[in-house]
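A.B. asks: What would the 3D arrangement of this be:
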Amino acid sequence: MTEQFRNLLIIDDEVAMRHMLRLVLEPHNYRVTEADNGAVALGIIRQEKFDVILSDIRMPDMDGLSFLDHPEVHGLDSTIIMMSAYGSVDTALECMKRGAYDYISKPFKPDEVLLTLRKAEERQLLRQENRQLKTALSKQEKTFSIDRIIHSSVAMQQVLQRVKTAATADSPVLINGETGTGKELIARALHSESGRTGQFLAINCSAITAGLLESELFGHVKGAFTGADREKQGLFTIAGGGTLFLDEIAELPLALQPKLLRVLQEGEVRKVGATRAEKITTRVVAASGTDLYDAVQKNLFRNDLYYRLAVVDINLPPLRERPEDILPLAEHFLTGICRQEGRQRPQLKEEDRRRLTSYRWPGNIRELQNHLEKALIFSRGDKLDLPPLRTRQTLPGATDPEDYSLKVASQRLEKEYIRKALIKTAGNRTQAAELLEISLRSLMYKIKDYEIE
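C.D. replies: A predicted model of the protein is given here:
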């Protein structure tokens, strides 16, 4: 048994019961204090903080239920467990409604008390971890600054200037950019520069099924569907006064798009199963890794929702279009990873710098970070051994000893033939695959790999 609960208060009018519990609990590192009724206990809790309170229900002067109802008890951070020899299921439920964590029927075995305390301890640890995480997130949000975004390029300077200009507005923002370009970082910058006092919350629209996503975003009332045994607040409500970041907005199911449009137009949400809507003050920032307007043209995304989201649009350039940012980002990642691992930071050789800046980085900043992390795993001392990069992703104009390899030449030839086939068939990929004598699936993969428009 850990020493998480050092202080424990027993409230019971029976001296023998208090003595028995003391004998059971003290060998397990509990420091036990006794009170013979609720009124005496109130005086004790004003002087000392307790992790757990074990209280009988039937007592003179002030019984257990009256103790639970007292305003001073409502403000306690203690876990309260009730005991009674006259209890029933209804009594137990009543105790829970009034704030008790659990209920034990007398007479009970010593192991039953210890097991209940162990469960309570696990709950208390989870609550403490939850508070610590919330505090850490709050500090992170407060210390986050747009000035900490690593960049040297004019393109990113223009993006960040647009962020500063748009931050104080309440209008929705749509961030466009390839995977790994830092869309969530820009969303956080918008929030930090806005001066909003609420939370910054993020959700990936492609990671949750339509049914669950609706409940996550808007919340639900008790009994709204099977398994809805209690009311749930949605992210729009929880992020009140703050920012809700909807990543991969293009994946939002069509059935939910009218509901999101109503939130943006009316500034209110209606929980699943509710009959009335609630006003919200949450700002929406959405992001898409694909062309959202293209999804509109294909009837996969509502036209009116697109224009409502894109009141302010921010386009994040891919890393290959801002090579000036590659080396500052690489230095930043190397320093951060080495500090985290407590090791000396190796220096980038001139050859390493040339290789990093001549690569296209199809996975953008995330790929650069992963590449350097991999390099550090297999490097020793102050020497950095960069893993090989895919040669077909070298930027135009960059020279590379492998340019004369048959492998690279065959890739160039394959890419050229695919381009010609697509031109010949006016962009019809099925017909192009037949001309090339490959499957449509293979063609789609190759188009993606070679980044053929």
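
A.B. asks: all contacts plus neighbour counts: C-alpha atoms, from now on.
C.D. replies: Fine.

A.B. asks: helices and strands around the longest helix belonging to the chain, which ones?
C.D. replies: Ranked by residue count under DSSP state H, the longest helix found in the chain is helix 110-143. With contacts defined as 3 or more C-alpha pairs under 8 Å, 6 or more residues apart in numbering; DSSP states H and E, helix 110-143 has these neighbours: helix 15-25.

A.B. asks: Would you mind getting the angle between the longest helix of the chain and helix 15-25?
C.D. replies: Inter-element angle recorded for helix 110-143 and helix 15-25: 70 degrees (by axes from the mean of the first three to the mean of the last three C-alpha atoms, to 10 degrees).

A.B. asks: neighbouring contacts of stretch 122-132?
C.D. replies: Outside stretch 122-132, the residues within contact range by C-alpha atoms under 8 Å, 6 or more residues apart in numbering are residue 79.

A.B. asks: Also this sequence, please, to line up against the first:
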Amino acid sequence: MKLCRNILVIDDETRWLRTIAMVLNRHIPEAQTYTCENSRQALQLMRELDITLVLLDLNMPYLDGRELLRDIREQLPYVRIIVVTGLNETDIAVACMKQGAYDFIAKTSPTDQLLMCVRRAMEVITLERSYHRIKDGFFHRRQLSSFDQLLTTDVKMLDCFNYAATLTDSNKPILIVGEPGTGKRLFCDALQQLFCEDAPLLQLSLAERSSAELEVALFGDNETPGILQTAANGIVLLSELDHATTAVQMLLARLCQTGRYFPRGSLREHTLNCRLVFTSELTLEQLTEQNFSLALSYVLRPQRITLPPLRERQADIGLLLQHFTECACNTLGKNYLTIPDDLANHLRQYTFPGNISELKATVNHAVSISNEQQLATAPFMQMLAHTCVAEIPQKITFPTPLPTISAATQQLIHEALVRTNNNQTAAAKLLGITQSSLSRRLSKSHE
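C.D. replies: I've put the predicted structure just below:
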């Protein structure tokens, strides 16, 4: 990890300043080290030299180290501070950490310990600076600037951006596949900025909707225009494709194939001018296994985008953690909270079943209960502890004699419906199948 960052050592002892500057320049040549003897000039120097790490002595004339620490935290919250202490100042140093200092070290500490402390701080700074570089326009290129809100350095996600940029001149429907919480809606917002920035983006859910209801909503009638006409040259997002009934799938396949439709009660045919974007939690291959419309799958197959889950984007966890923390602090009116060094590493061991949405919700909760200068870790520890318990497989006890597969399936469906209060959509999710597949199974059981 490259450590090209600027360090400022603040102390009124000239000899010690020269010594520490010589040590840092020799052992950490990637970072440029500056010195400052007058604490009153420190803030101005930090702004001019783009300082990211400060080694701060506590006992200085003019402006005391603790006062300067307070000023730095208020005016330059992204600067990391290592407090340099004397022999009998440990309690004061700990109090400074509670006020936002990153770490503390005694002047009499061995050189190796000092260098380890500085390197650890610089590695954290590198992660933070990478995040801000991305936020401030890492993707501000000609076509990919639309995806600025999707922070990532992951190759798979960047491939999704590049592929989407090639679809600008086409008017064929697009399928976005991804687990819950992977950012399908946010990706669709980016497509709207990419394809038709001045045209609207309208959304319609396909879950629990009959073909007649969908026909009215999409096509409209003689008196009320449908969503396709209202969208004009914009985008219509049809979400939850994996919960669409067979009749709905047939209607959509016909619309995608012909690009034309009749409003209800009208003899005048309309042309589809808007761009259709579908989202699904299941892949086309998984849908096909559940008797999904082959006609619709053939239409959607050429232009499909699969968003990787967060567990496959481990390099992004630190960036997203930083971003959501900053956003939550701004929303709640809190000062900037530093993130514990090893928190991102711990989170990389977590599978994130809720993906980015789960991480964002956890960060918001952590920021809301944080009452010092550092982000609270309790919500994350609870999340990690929960997944450890959840991963323990449950042993299923089978009766004697064994039931047939058909009987066991019916009992499993019955249990899922009982647990969800007869909500077929929720029961289908619990069973890992689509709502239309569950409906077919229920129909067969009543024949």
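
A.B. asks: list the buried ones in the longest helix of structure 1?
C.D. replies: 113, 117-118, 120-121, 124, 141 (16 or more other C-alpha atoms under 10 Å).

A.B. asks: quick check, nearest of these to residue 134 of structure 1?
C.D. replies: residue 141 (10.5 Å; C-alpha to C-alpha).

A.B. asks: Tell me the spacing between the closest one and residue 412 of structure 1.
C.D. replies: Distance, residue 141 of structure 1 to residue 412 of structure 1, by C-alpha to C-alpha, to the nearest Å: 47 Å.

A.B. asks: For the stretch 251-400 of structure 1, which segments count as helices?
C.D. replies: 257-266, 292-297, 303-309, 326-341, 350-358, 364-377 (DSSP state H, counting those that start in this stretch).

A.B. asks: got the contact list for the second one?
C.D. replies: Counting by C-alpha under 8 Å, 6+ apart, helix 292-297 of structure 1 makes contact with 250, 301-303, 306, all of which sit outside it.

A.B. asks: Pick out the most distant pair among those.
C.D. replies: Taking C-alpha to C-alpha, no two of the contacts of helix 292-297 of structure 1 sit farther apart than 250 and 303, at 12.0 Å.

A.B. asks: Give the residue from the two that has the larger number of neighbours.
C.D. replies: residue 250 (25 against 14; other C-alpha atoms under 10 Å).

A.B. asks: What's that one aligned with over in structure 2?
C.D. replies: Using TM-score structural alignment, the equivalent of residue 250 of structure 1 in structure 2 is residue 242.

A.B. asks: ok, for its match, nearest residue in space, not its chain neighbours?
C.D. replies: residue 280 (5.4 Å; C-alpha to C-alpha, 6 or more residues apart in numbering).

A.B. asks: So the one you found versus residue 302 of structure 2, what's the distance?
C.D. replies: From residue 280 of structure 2 to residue 302 of structure 2 the distance is 15 Å (C-alpha to C-alpha).

A.B. asks: Could you find the closest non-adjacent residue to the equivalent of residue 264 of structure 2 over in structure 1?
C.D. replies: The alignment partner of residue 264 of structure 2 in structure 1, by TM-score structural alignment, is residue 272. Spatial nearest neighbour of residue 272 of structure 1, excluding adjacent residues (C-alpha to C-alpha, 6+ apart): residue 220 at 4.3 Å.

A.B. asks: quick one on the thing from earlier: wait, the match of residue 264 of structure 2 touches residue 216, no?
C.D. replies: No. Proximity of residue 272 of structure 1 to residue 216 does not meet the contact threshold set by C-alpha atoms under 8 Å, at 9.9 Å.

A.B. asks: Compute the number of surrounding residues for the residue nearest to residue 242 of structure 2.
C.D. replies: Around residue 280 of structure 2 there are 21 residues (other C-alpha under 10 Å).

A.B. asks: wait, what's in contact with it?
C.D. replies: Taking C-alpha under 8 Å, 6+ apart as the test, what residue 280 of structure 2 contacts is 175-178, 239-242.

A.B. asks: measure it to residue 46 of structure 2 for me?
C.D. replies: To residue 46 of structure 2, residue 280 of structure 2 is 49 Å away according to C-alpha to C-alpha.

A.B. asks: Then residue 428 of structure 2?
C.D. replies: Relative to residue 46 of structure 2, and taking C-alpha to C-alpha, residue 428 of structure 2 is found at 58 Å.

A.B. asks: again with residue 239 of structure 2
C.D. replies: From residue 239 of structure 2 to residue 46 of structure 2 the distance is 49 Å (C-alpha to C-alpha).

A.B. asks: for residue 286 of structure 2, same thing?
C.D. replies: Distance, residue 286 of structure 2 to residue 46 of structure 2, by C-alpha to C-alpha: 56 Å.

A.B. asks: mind checking what residue 380 of structure 1 lines up with in structure 2?
C.D. replies: Under TM-score structural alignment, residue 380 of structure 1 pairs with residue 371 in structure 2.

A.B. asks: What of residue 362 of structure 1?
C.D. replies: Matched by TM-score structural alignment, residue 362 of structure 1 corresponds to residue 353 in structure 2.

A.B. asks: how far apart are whichever strand or helix holds residue 245 of structure 1 and its match in structure 2?
C.D. replies: Secondary structure from DSSP states H and E places residue 245 of structure 1 in strand 243-247. Per the superposition on structure 2, strand 243-247 of structure 1 and its aligned residues are separated by 1.0 Å on average (mean C-alpha distance after the TM-score superposition for structure 1).
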